[in-house]
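**Q** The sequence and its predicted three-dimensional model are supplied below.
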Amino acid sequence: MKSDDGTLTEAHALSKWCKLLREAAVKLGRPYIPTKELRNIMDKVGFTNIVEIRFKWPSNCWPKDKKYKDLGAWNNENTNLVLESISFAPLTRGLDWTIEEVNVLLVDVRKELNDPNIHAYWPMYAARL
């Protein structure tokens, strides 16, 4: 996750959560592919005429633009629904956390995820084939 205006910092639980998930994925032998590398990977395996499209996927309804406000609201709803399911396995199996430790972290992650004063987003990349 990122923010362009400094409202999301490394000190936030949301940033720590993302970092911990990446760390756990590496330990489990399933590292996440950085989105900025996808174009090169697609090219390497034979896709042609790739057009890379970059956009921001807001973490909640903080954007002023209606399109992105709606996108953020839906993204926030979906993320809140899967927060535990995408956190428990990596953090307990990859980093040996207890369920209780994960739950404590997720309390703060959820608060920040839902805070419209934190202008966080996931950088998204799409390819037109």
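**A** Noted; the coordinates are in hand. All values reported here derive from a predicted model rather than from experimental measurement.
**Q** Please count neighbours and contacts with C-alpha atoms only from this point.
**A** Fine.
**Q** Same question for the helix or strand in which residue 26 is found: list its buried residues.
**A** Here residue 26 sits within helix 13-27, counting by DSSP states H and E. Neighbour-count burial for helix 13-27 flags 13, 14, 15, 17, 20, 21, 22, 23, 24, 25 (criterion: 16 or more other CA atoms under 10 Å).
**Q** alright, now check it against this:
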Amino acid sequence: MANIADIADIQVDPDVSTSSSDYDSIRSDLTSLTESVYSYIYENGRTYHAYRSGSYFLPNDEREQDRLDVLHHVFRLVHGGGLCQTELEHPQRILDIGTGTGIWAIEVGDQFPGAEVIGVDLSPIQPGWVPPNVRFVIEDMNQSDWSFAEGSFDLIHIRCLAGCLDDWTAFLRRCYDHLRPGGRIEVADCYPHLECDDDTWSNDSYLRTWQTEYHRITGVQGRLWDLSTCLKELVSEAGFENVELSEFRVPMGSWAKDPKLKEIGRYFRAQFIDGAVESYSLALFTRFGNWTSAEVQVLLARVTLTAGDTITFRND
């Protein structure tokens, strides 16, 4: 490291003005940038991110944040209390893409205090008080020019980004390029397939109506919302080796005999019926399905009132 006395002085450009108007301009730019991130869009009674508006179709308000934290608890229960399926040994740098409330990044930062953990999202909804090794960045990972150095992460963690990316092939390739040799990626998502084991789910139920319409509209919207048949292939095509696929069946409701599944089902049903159905419907149905907000709310009210405890949900 050079001695500060040996470093040449920074030269002043005589043609650059340092008037108060320059500082006012800087302050104006900062205010504008801040407003573009924090001035959320209000739609159908919910708030959505303003930065890169339209890139993500789920709300970012307090109700949605509560749901995401409950879903995080479901994932931990599925993983037997762990934060992910990937076994980590002394990681130095971890990237959490689509960090949401930041709960996973914070908890993995607590677990590995020697690692730098970076959470990335479109919405600045993460808490201000976090472990010293955790920080959050507002960035659109759909873009090709990531602000992180290539070959710099030991783990890239991705959860519930189905429907959020323009090009999964290009995205996964960028993930590959940003991992160190031997680095790992974990992609976790909930597959949108409701199934009934004992075949007692009525064909005319409102929940089935919702599911049918959801699949129709996501097909029209054009992004990849169902990773169930192609995720392993996509990851392999991006250059990753030794790709493993773990699948878990998650009950929706407390009907399961097994105590662990009973607890998982109780939490999953709460976040799905009382949260996810609306979160995944409002923007999609009104923007791409030609539904009015009132029509969506009527359907969701009927789903909430009539959804029973007899359905399992595949969570892979």
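**A** Looks like it came in fine. Being a predicted model, the structure only gives us computed values, none of them experimental.
**Q** Quick one: list the elements packing against the helix holding residue 26 of the first structure.
**A** Contacts defined by 3 or more CA pairs under 8 Å, 6 or more residues apart in numbering; DSSP states H and E place helix 13-27 of the first structure against helix 99-113.
**Q** packing partners for the helix it packs on?
**A** Secondary-structure packing of helix 99-113 of the first structure (3+ CA pairs under 8 Å, 6+ apart): helix 13-27.
**Q** after superposition, how close is the helix it packs on to the second structure?
**A** For helix 13-27 of the first structure, the mean deviation from the second structure after alignment is 1.5 Å (mean CA distance after the TM-score superposition for the first structure).
**Q** circling back: can you tell me the mean distance of the next helix-or-strand element following the helix holding residue 26 of the first structure from the second structure after alignment?
**A** Going down the chain from helix 13-27 of the first structure, the next helix or strand is helix 38-44, by DSSP H and E. Superposed on the second structure, helix 38-44 of the first structure shows a mean distance of 1.6 Å to its aligned residues (mean CA distance after the TM-score superposition for the first structure).
**Q** continuing past helix 38-44 of the first structure, what's the next helix or strand?
**A** Using DSSP H and E, the helix or strand that directly follows helix 38-44 of the first structure along the chain is strand 51-58.
**Q** Let me see the residues that make contact with that next one.
**A** If you take CA atoms under 8 Å, 6 or more residues apart in numbering as the criterion, strand 51-58 of the first structure is touched by 39, 68-69, 71-72, 75, 119-129.
**Q** Out of the residues you listed, which end up buried?
**A** Buried members of the contacts of strand 51-58 of the first structure, counted by 16+ other CA under 10 Å: 39, 68, 69, 71, 72, 75, 119, 120, 121, 125.
**Q** correct me, but residue 61 of the first structure touches residue 113?
**A** No. With contact defined as CA atoms under 8 Å, residue 61 of the first structure and residue 113 do not form a contacting pair (10.3 Å).
**Q** Need the overlap of contacts for the two.
**A** Here residue 61 of the first structure and residue 113 have residue 76 as joint contacts, going by CA under 8 Å, 6+ apart.
**Q** buried stuff in the biggest helix by length in the first structure?
**A** Of all the segments of type helix in the first structure, defined by DSSP state H, the longest one is helix 66-82. By neighbour count on 16+ other CA under 10 Å, the buried set for helix 66-82 of the first structure is 68, 69, 70, 71, 72, 73, 74, 75, 76, 79.
**Q** which strands and helices sit next to that helix?
**A** Other elements packing on helix 66-82 of the first structure under the criterion 3+ CA pairs under 8 Å, 6+ apart are strand 51-58.
**Q** what's the mean distance for the strand it packs on versus the second structure?
**A** Averaged out, strand 51-58 of the first structure is 1.6 Å away (mean CA distance after the TM-score superposition for the first structure).
**Q** give me the stretch of the second structure that that strand matches.
**A** Mapped onto the second structure using TM-score structural alignment, strand 51-58 of the first structure spans residues 244-251.
**Q** which residue in the first structure lines up with residue 47 of the second structure?
**A** Under the alignment defined by TM-score structural alignment, residue 47 of the second structure is left unpaired in the first structure.
**Q** doesn't residue 62 make contact with residue 47 of the second structure?
**A** No. Applying CA under 8 Å as the test, residue 47 of the second structure and residue 62 come out as separate, 9.1 Å apart.
**Q** next helix or strand past the longest strand along the second structure?
**A** Scanning the second structure for the strand with the most residues, using DSSP state E, yields strand 179-188. Note on strand 179-188 of the second structure: by DSSP H and E, the next helix or strand toward the C-terminus is strand 194-195.
**Q** For that next one, give me every contacting residue.
**A** For strand 194-195 of the second structure, the surrounding residues in contact (CA under 8 Å, 6+ apart) are 211, 311, 312, 313, 314.
**Q** Out of those residues, the closest to residue 184 of the second structure would be?
**A** Set against residue 184 of the second structure, the nearest of the contacts of strand 194-195 of the second structure by CA to CA is residue 314 (24.2 Å).
**Q** you'd agree that closest one is in a helix?
**A** No. Using DSSP: H, G, I helix; E, B strand; the rest coil, the assignment for residue 314 of the second structure is strand, not a helix.
**Q** That one matches what in the first structure?
**A** Taking TM-score structural alignment, the alignment pairs residue 314 of the second structure with residue 123 from the first structure.
**Q** Identify the residue nearest its match in space, chain neighbours excluded?
**A** With sequence-adjacent residues excluded and distances taken as CA to CA, 6 or more residues apart in numbering, residue 123 of the first structure is closest to residue 56, at 4.9 Å.
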